[in-house]
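Visitor: Mind folding the following:
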Amino acid sequence: MSANDLKAASRVQVLDLLRLVAVVGVIFYHYGFRGPPSQGTTQIALPWMASFSQYGFLGVPIFFVISGFVIAYSAEGRTATGFAIARFSRIYPTFLFCMTLTFLALLTMGPPNFTTSFAQWCANLFIAAPMFRQPYMDGAYWSLVVEVVFYAWVAVLMAFKVFPRRLDLIILIWLGLTFANELTIDAPIFERLFLADDSGFFAVGLAIYEFYRGRRDFKLYSIFALSVGTAVFQCLHRATHIDSPAGVSFESGVIVAICLISIAIIFLATRLRQLPLPAGLVMAIGGITYPLYLLHMQLGYVVLSAIQPASVIWAVAAIIAGVLLLSWIVWRFVERPAQRWTKTVLTAEAERRGLPVSTSQVAQPTDVARSLA
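Guide: Predicted coordinates:
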């Protein structure tokens, strides 16, 4: 068995394909429903696609559902320190590279429709740039902030030995806080801190993880149903906050259908662990989705605005193809080596400080200690 086969055996391969489907939906949304701003207004790049690409925004909630499952799955066998190192190594090096690449594109090709500054680049080093009164280098980064906050909560709960052992309680408290905020103060700071606008999606993923582990009981079915209902509500709620071009509206039935079908597909995907495809191909598909998400929007908008093509459809197709190729290059030659190096360095530093990164390194109580407990 090759190295790729060994890696693939430890992952749910279908989720790699679903990640790509989700990011393609987001790309359709950004080019077929939204588009590069011009003179303070949004210009739809491919308006003939608006009627169906407007629902591409649901690709982000699909990411969150997958993330809920994957994070619970990846926490197995790790301590809070090991989990934090794994997440940082996975997310930050690629983000730094793609953000800087976008910054350079904005700097050299952006004006007059796009501008940037060194201060904006510095603020984006912390991902949550608005905290420093600077805009995101790419508007798509908002969802990355949501992911990071989710990771932070998971790490904290792992440190207190609560995650993933008490997932039922975590989900119930989380959803309870969500609706308490929604029905009372509806405070933005509360929404950001507790992810009250996205909790249902992550909760669905966490519940699917419990099913994946083989659990079957009425309590889990009830929590899953509650999580799905919350996710559907949040999808509908999100649609009401989208700035739509004049005359464009969202069909609630379509949103509900896409949400439910997507959740069902993700659930079924966790039952089908392997695909009759080369392991390396599946890994590459999963690997390019992150840089593709980071690069497709602002970088593509800058290029599209700079070239002012006579045929927008061919220009958009060429831009997307170029970003796909660039994403593969980033994954193959930047993300993978940077992730390995970062993880190795941080793991060595953690071990030097006596911080275990895996549960197997945690000292087990002796028989005497057990008798005294």
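Visitor: from here on, contacts and neighbour counts on C-alpha atoms
Guide: OK.
Visitor: Can you say which helix or strand has the residue positioned nearest the centre of the chain in it?
Guide: What sits nearest the mean C-alpha location of the chain, by Cα atoms, centre = their mean, is residue 63, with 5.0 Å. Assigned by DSSP states H and E, residue 63 belongs to helix 59-74.
Visitor: can you give me the helices in the stretch 101-250 of the chain?
Guide: 118-124, 142-159, 167-183, 188-194, 199-212, 218-239 (DSSP state H, counting those that start in this stretch).
Visitor: coming back round to it: could you give me the buried positions within the helix holding residue 63?
Guide: Of all the residues in helix 59-74, those buried under the rule 16 or more other Cα atoms under 10 Å are 59-73.
Visitor: One more, please, to line up against the first structure:
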Amino acid sequence: MAGIKQLLSVCLLLLSIIAGFCAFRTAPVSGTPMRQFTIRPNEHLGEFLPKTIIHVAHPGDTRTVRCESTVDNAWVNLDFRLEETTTGRSIPFNANVSYYHGNIGTEAWESGSRVTTQFLEIPEPGEYCVFVKGTTGQGNDPEPMVAQSGMDIDVFIYNGPQQTRAWLLILAGSLVIGTSILLWTLAHRRPQSSRREEQRLNENPTAALATPQHRDDVLPVPTWPAPAPPSRLAMLDGMRGAAALAVVCCHFFVPELSSLATTLNSIFPDPIPTLAQHGDLGVEVFFVLSGFVIAFSIGNRRMSGRYVANFALRRSIRLDPPYLATLALSMLLWAAYLPGGLTECYQQSLGWRGVLANSFYLQNIFGFPSSVGVAWTLCLEIQFYLAYIGLFSLAQFVSGALGSGGQDDRRDFSTSQTALLATFLPLSIASVIWWNCSLADFSFFGTWHRFFVGVMCYWAFSQRITSVGFFVFAVALAALAIHSHDLRGGTAATTAILIYVAGRTGHLSTALSASWLQYLGRISYSLYLVHLLVGVSLVNMLYRSDQSKPMALCLLVIGLVASIAGAELMYRLFELPSVRLSRKMKCRTTETIASPVSF
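Guide: Reported below is the predicted structural model:
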């Protein structure tokens, strides 16, 4: 059965590669243009000139118009008009080409592009005559100029991306199903030793009876007890679920994202809209929980090359498949929605560099647009993991240099409180100061202290640092947040203090243990990833400005249900197999003396 699933996944992945190649080949600007002509700005400027005729067979067909010019520190603007030959129906649009470059000292700069592409959706079928006129100018001069030698503009008209969209749907379906089957197969594959043992018993059924532990009247007893599974911290899962739900509700109340927001804000009395719009504070809860959980999972293990590589691999397996699946679906659906299809999507992503930056969580560093709206927090998460590993390695080195690392015992890698605070506190204090200067810097440096307060919470639990040290930092962060009216810093400090108090009073395994909160906590990562793509997008498609208030409430419920359903599907197909596969690849190491923690 496993072999059939592997074969099926390979076939689907091959189909996705073929579909992707066909989608690229059928993209509008990849083939031969249906019409091509040249405009000379020094001839007939200001007049509409009939140039060519295009035929549109179906309503809503798309045509791609690409303009190229050799402008140099100049601009060209073309005004187009499509006129239906029988009815006189007119469709106007324009295209602008501009390119500038120069030097500032020894540094070269450039802006603009010598190529522009427009995508035109034609509502009615028919035979259309193309008219075009243009103006041009040098530098920033707004006055049109006629005398511009070498300013020819080549115009290409391509068919629409209907075939591309069909291939994109095949690509999306085969990629999603094939990858999920492959992940499921890898996650449920048994170890080779287990398969050999089963094969040996099948070939020789009496082999099991030959073991010394066997007696006729007593079942074989294992020589060592099976390790008990670690208990889940129900409060953390509940907080994660509540934070995810708050973020989802927030985005339905934001006018820039949801067409339903204005109506919802008028339906509900205050303070409900205000509270909903502040649901994005759930992100700060995620930051604190990430700091706590990563510090807990790493414990006090030695930062050897083997462990760091294994940690990075497991984190990648845990996070990447659901994120990359969401990224692929976002871009494919985006391409299917845009008039220009894959070509326009590729252009708006700023080319292959933008696609790669989004794939490796680097878009916020290099300034590329994010294809997944919530991915900016994932970028910060990855940067936090790397920074924590680096600083913790440095703390272990400093601890050893101070003589507190127990270097005589090769299995003793304890990290002193002095080394931890000396390594981590400077960055954390600088982050607090940097954030409070603007209260709007969502870079890694501006948000580090919200991760770190969760780290200190765990360190206080494990007695790596004193509880006084944790409370001093958390209370100082809360006091500064109150003084600066900083809701984000206050939310982070409050979350960390609640976790610590719940743990010390024995409620970390029982608080927020309601089944619906635990369920939301389990699918929170998938819910966070897909709710904009599924729930908010669905509401935007169904919403009409003349709809009644009860219908608006129904749409809100539909959006929430669709978000949770999409998250459940993403969890089953990608996240759950990724979690299981990540656990199977855990590095077996004894290079730790982490203090036992009682929650």
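Visitor: Superposed, what's their TM-score?
Guide: TM-score of the superposed chains, computed with TM-score structural alignment, normalised by the length of structure 1, equals 0.71; 322 aligned residues with a Cα RMSD of 4.0 Å.
Visitor: returning to what we had before: what's the spacing between the equivalent of the residue nearest to the centre of structure 1 over in structure 2 and residue 266 of structure 2?
Guide: For residue 63 of structure 1, the aligned position in structure 2 is residue 286, judged by TM-score structural alignment. Distance, residue 286 of structure 2 to residue 266 of structure 2, using Cα to Cα, to the nearest Å: 30 Å.
Visitor: Then residue 22 of structure 2?
Guide: Taken as Cα to Cα, the span from residue 22 of structure 2 to residue 266 of structure 2 is 48 Å.
Visitor: Then residue 54 of structure 2?
Guide: Going from residue 54 of structure 2 to residue 266 of structure 2 by Cα to Cα gives 48 Å.
Visitor: Looking at the two, which is more packed in?
Guide: residue 54 (18 against 11; other Cα atoms under 10 Å).
Visitor: all strands of the stretch 151-300 of structure 2, in order?
Guide: 153-158 (DSSP state E, counting those that start in this stretch).
Visitor: Tell me where it has helices.
Guide: Counting by DSSP H, counting those that start in this stretch, the helices of the stretch 151-300 of structure 2 are 162-187, 192-203, 234-252, 261-267, 272-277, 282-298.
Visitor: So which of the ones you listed is the most surrounded?
Guide: Each of the helices of the stretch 151-300 of structure 2 was scored by mean neighbour count; the highest is helix 234-252, a mean of 24, by mean count of other Cα atoms under 10 Å.
Visitor: got the buried residues for stretch 293-307 of structure 1?
Guide: Those would be 293-305, for stretch 293-307 of structure 1 by 16+ other Cα under 10 Å.
Visitor: and if you look at stretch 457-469 of structure 2?
Guide: So, applying 16+ other Cα under 10 Å, buried residues of stretch 457-469 of structure 2: 457, 458, 459, 460, 461, 462, 464, 465, 467.
Visitor: Run through the residues that contact residue 418 of structure 2.
Guide: Applying Cα atoms under 8 Å, 6 or more residues apart in numbering to residue 418 of structure 2 gives the contacts residue 399.
Visitor: Would you mind listing the buried residues in whatever helix or strand it lives in?
Guide: Assigning secondary structure by DSSP H and E places residue 418 of structure 2 in helix 417-438. For helix 417-438 of structure 2, the neighbour count (16+ other Cα under 10 Å) marks 417, 419, 420, 423, 424, 427, 428, 431, 432, 434, 435, 436 as buried.
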